[in-house]
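Trainee: my questions are about this predicted structure, shown below with the sequence.
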Amino acid sequence: MTDSDSDLSDFTDDDLFSTGNIFARRELLRVGHVPERARIVGRDDEMQRVGKALGPATQGGPPRNLIIYGKTGTGKSLVSRHVSRRARDRAEENGVRFVSVYIDCSDADTETRVARRMALGVRDEVDPSLHIPTSGLGASEYYHYLWNLLEAVDVFVVILDEIDKLRDDEVLMQLSRAEESGKTDCYVGVISISNKIEYRERLNERVNSSLQDSEFVFHPYDAAQLKDILENRRDAFQADVLEDSVIPKTAALAAREHGDARKAIEIIYEAGALAEGQGDARVTESHLEDAQREAEVNRFQELVAGSTPHVKYLLRSLAILTQSRPTKDMFSTHDIYQRYKQQAEAEGSEPITQDRVYRLLKEQTFLGVTESHHTGGGRGQGSYLEHRLMRDPEIVLDALDG
């Protein structure tokens, strides 16, 4: 037996599978967790509006279609799923067969994928023993399964989250005209969720006419609401584990930066995970600051994940310039280009032209990574463009090194 085998044999199951003394109910901090009503904060009006749209369906009538807008983490998905579940329960009390299916269109981004998810979702509720192939079929075959299954259903509601990621409008056309075209006698409703307020303008006239929907906006949470949301999930942690200042500070940080409840919950979870990993007995502001920094690095990595190497050389160059000149945060395209050339050559890459770098900087401004301004120019100088980084340069460098 090797030394490593001997070491392993010394572990009891309690040692091997120990989860520490920080968390009590981790599921309360999971992304996608739909909590009970008492834990949903600051969204009473929005719940009422979704409830009114689904109210007729609980009595066997047609639901109203909705389009819900709002930034990420404003409760759009949570409220839609929660109210749909309550509508299903109320419908059941009234003897109405109500089925809802939630689909994330950032994953199911084609008509075939959405049709498959709908067919499988209804199958799981109506006839779990029915075999539906998960590959090898087109959208029309999955619709055929769906319409047949809906013969046993009174009301069908589909929640299409991030619907702007769908590649075409055919899904909405099929759903909005299902009853009119005689494909089903079941009442069909659609709740469309988008981060893009201009989404409705992209729909063609036929779909717009068929949907006859209502639309409204979820606004970002403020600091007080975020604090209440986190307080309502305090029991995700063991008693007395959270330092008193952790929840207020998390709420204040999230409100200042984005008003995103999802990110606030993620950050406080990561702070707990850091404390757990370090073997600490309490979650402190220090853990929170480290978690916040790690989250910022991760977000920036996601933002530049698909960027070309030259974009990354360019951002690294601007971050290094910003670090090296603490009294200056705006830099001309020429200064950035000179530093970029050094970076590209150090990486063994042929630098692109200054004109191309100028266009890349404008693209980064559009993405919110940089900010650009025209200077007035001095005596003998024309106007030129200056740029500054919209992120902490250390965050940018850590993300690009990750």
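Mentor: Perfect, thanks for sending it.
Trainee: use CA for all of it now, contacts and neighbours both
Mentor: Fine.
Trainee: what ranges does the stretch 301-402 of the chain have for its helices?
Mentor: Assigned by DSSP state H, counting those that start in this stretch, the helices in the stretch 301-402 of the chain fall at 309-324, 333-346, 354-366, 393-401.
Trainee: tell me the angle the second one makes with helix 354-366.
Mentor: What that stands for is helix 333-346. 100 degrees (axes from the mean of the first three to the mean of the last three C-alpha atoms, to 10 degrees).
Trainee: who does helix 333-346 touch, helix- and strand-wise?
Mentor: Under the contact definition 3 or more C-alpha pairs under 8 Å, 6 or more residues apart in numbering; DSSP states H and E, helix 333-346 sits against helix 309-324, helix 354-366, strand 385-389.
Trainee: compare those and give me the one nearest L253.
Mentor: Proximity to L253, assessed across these by C-alpha to C-alpha, is greatest for strand 385-389 (20.0 Å).
Trainee: for stretch 248-256, list every residue counted as buried.
Mentor: For stretch 248-256, the buried set under the neighbour-count rule, 16 or more other C-alpha atoms under 10 Å, comprises P248, K249, T250, A251, A252, L253, A254, A255.
Trainee: take the one below as the second:
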Amino acid sequence: MAIEIKAPQFPESVADGTIAAWLKQPGEACTRDELLAEVETDKVTLEILAPADGVIVEIIKGEDDTVLSEELIARFEAGAAAAPAVEEAPEAVPAAAAAGDVKVSPAARKMIEENNLDAATITATGKGGLITKEDVMAAVKAPAAAPAAKPAPAPAKVAVDVASGDRVEKRVPMTRMRARIAERLLEASQGTAMLTTFNEVDMGPVMELRNKYKDLFEKKNNGTRLGFMSFFVKAATEALKRFPAVNASIDGKDIVYHGYQDVGIAVSTEKGLVVPVLRDTDYMGLADIESGIRDFGLRARDGKLGIEEMTGGTFTITNGGVFGSLMSTPIINPPQAAILGMHKIQERAMVVDGQVVVRPMMYLALSYDHRLIDGKDSVQFLVAIKELLEDPARILLEL
């Protein structure tokens, strides 16, 4: 039975995608739900699975081709047997490698580029001679595990390069996700009247509360750890309720005030920054928030986040402190009106009740669209978050 293989249905916010890789070729046997291809969009990489046992008859859209939502990309024959030529595929792999035509998964390709490896020298263990991420990791570790067969030429080459003063450059195409991130950053900086206001918060009360209850919290919530991010999400949610303009967005000449709080959490991945969204944070407890953020982080690392999880959002929080940032000016995530930047907790000398004491302090930054949010509202919004964090009982009591 002939089946049409189509690109996934993209949401309205995604115009098109690119075929990142075909993991099966015409004539190769496929089992139901086996990975056939990967489609890279502006936000995520989507997988295309085999609809049944059979073979791909024809590939219509090749690698690096642009595809639209639900566009025909291949034809599949359900129940068909693999072509006889497939039997010789294992022997053909070395020849293909020698010719430079090596099948590499997207994750493996990125690791090969980062480690300056030659794909033809990597042993492929994937189906149909595909080089997987694990194959590349094994190749990276191989020199440390066993000496190279010819160690002498490598030092000689390095010596020649240094003596001749050669300066090596590497040019690689920008991924769709990185290109889209660049476009959105430019849109935010050029299309909004962005301004940033700063404040600082004493993290002592939150740290004391966390240290006192973290073991009990983890035990009660099936291993979910109590972190700092949940306190910031709850404090931001309460502040958004008090200052609706910060939770609003501009649509043409209209201001859209959202009667709910969907908070995006910026997550760093190998391919770039993504912002999955926690929905209705006003109704979430600390454990729900921590569990949701941890789930986002794990799936973002594995490339398993869906497009629907990264669309929408009325406010964003980004934490540069995990990388050691002491202060920064985060860029708004359009069409949102504001973004909160967290930073590194650092002990500093502070004056408290006339006495100089050492306190764990964090700088907070709120970047906002001045077309929608006045300076007074932005400052008061940030002060509200500061007050809630310095007296965390107010978060629970909604005071």
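Mentor: Noted; the coordinates are in hand. In this text the structure is predicted, and so the values were computed from the model without any measurement.
Trainee: now what about the TM-score between them?
Mentor: Once superposed, chain against chain, the TM-score is 0.27 (TM-score structural alignment, normalised by the length of the second structure); 186 aligned residues with a C-alpha RMSD of 7.1 Å.
Trainee: before we move on, the earlier item: tell me which of the buried residues of stretch 248-256 of the first structure is nearest to M118 of the first structure?
Mentor: Among these, A254 lies closest to M118 of the first structure (C-alpha to C-alpha), at 34.8 Å.
Trainee: would you agree that closest one is in contact with Q225?
Mentor: No - at 10.7 Å, A254 of the first structure does not count as touching Q225 under the criterion of C-alpha atoms under 8 Å.
Trainee: would you check that V357 of the second structure makes contact with G204?
Mentor: No - under the criterion of C-alpha under 8 Å, V357 of the second structure is not in contact with G204, lying 11.9 Å apart.
Trainee: quick one: the helices in the stretch 251-399 of the second structure?
Mentor: Shown for the stretch 251-399 of the second structure, the helices assigned by DSSP H, counting those that start in this stretch span residues 286-301, 375-390, 393-397.
Trainee: which element is I48 of the second structure on?
Mentor: Per DSSP states H and E: I48 of the second structure is located in strand 45-49.
Trainee: for I56 of the second structure, same thing?
Mentor: Element membership of I56 of the second structure, judged by DSSP H and E, is strand 54-59.
Trainee: C-terminal to the helix or strand hosting V140 of the second structure, what's the next element?
Mentor: Assessed by DSSP H and E, V140 of the second structure sits inside helix 133-145. Counting by DSSP H and E, the next helix or strand C-terminal to helix 133-145 of the second structure is helix 153-164.
Trainee: what is the strand holding I56 of the second structure packed up against?
Mentor: Contacts defined by 3+ C-alpha pairs under 8 Å, 6+ apart place strand 54-59 of the second structure against strand 29-30, strand 72-78.
Trainee: so of those, which one's packed in deepest?
Mentor: Highest mean neighbour count of these: strand 29-30, a mean of 22 (counted as mean count of other C-alpha atoms under 10 Å).
Trainee: and the next helix or strand past it?
Mentor: Next along the chain after strand 29-30 of the second structure, taking DSSP H and E as the criterion, comes strand 35-40.
Trainee: just want the angle from that next one to strand 45-49.
Mentor: Put simply, strand 35-40 of the second structure runs at 160 degrees to strand 45-49, going by the same axes, to 10 degrees.
Trainee: okay, strands next: where are they in the stretch 201-350 of the second structure?
Mentor: 248-251, 254-257, 263-265, 267-269, 272-274, 277-278, 315-319, 338-342, 346-352 (DSSP state E, counting those that start in this stretch).
Trainee: please apply the same query to the stretch 51-200 of the first structure.
Mentor: Applying DSSP E, counting those that start in this stretch to the stretch 51-200 of the first structure gives strands spanning 66-70, 98-104, 155-161, 187-194.
Trainee: counting contacts, what elements does the third one pack onto?
Mentor: Read it as strand 155-161 of the first structure. When contacts are defined as 3+ C-alpha pairs under 8 Å, 6+ apart, strand 155-161 of the first structure sits against helix 76-93, strand 98-104, strand 187-194.
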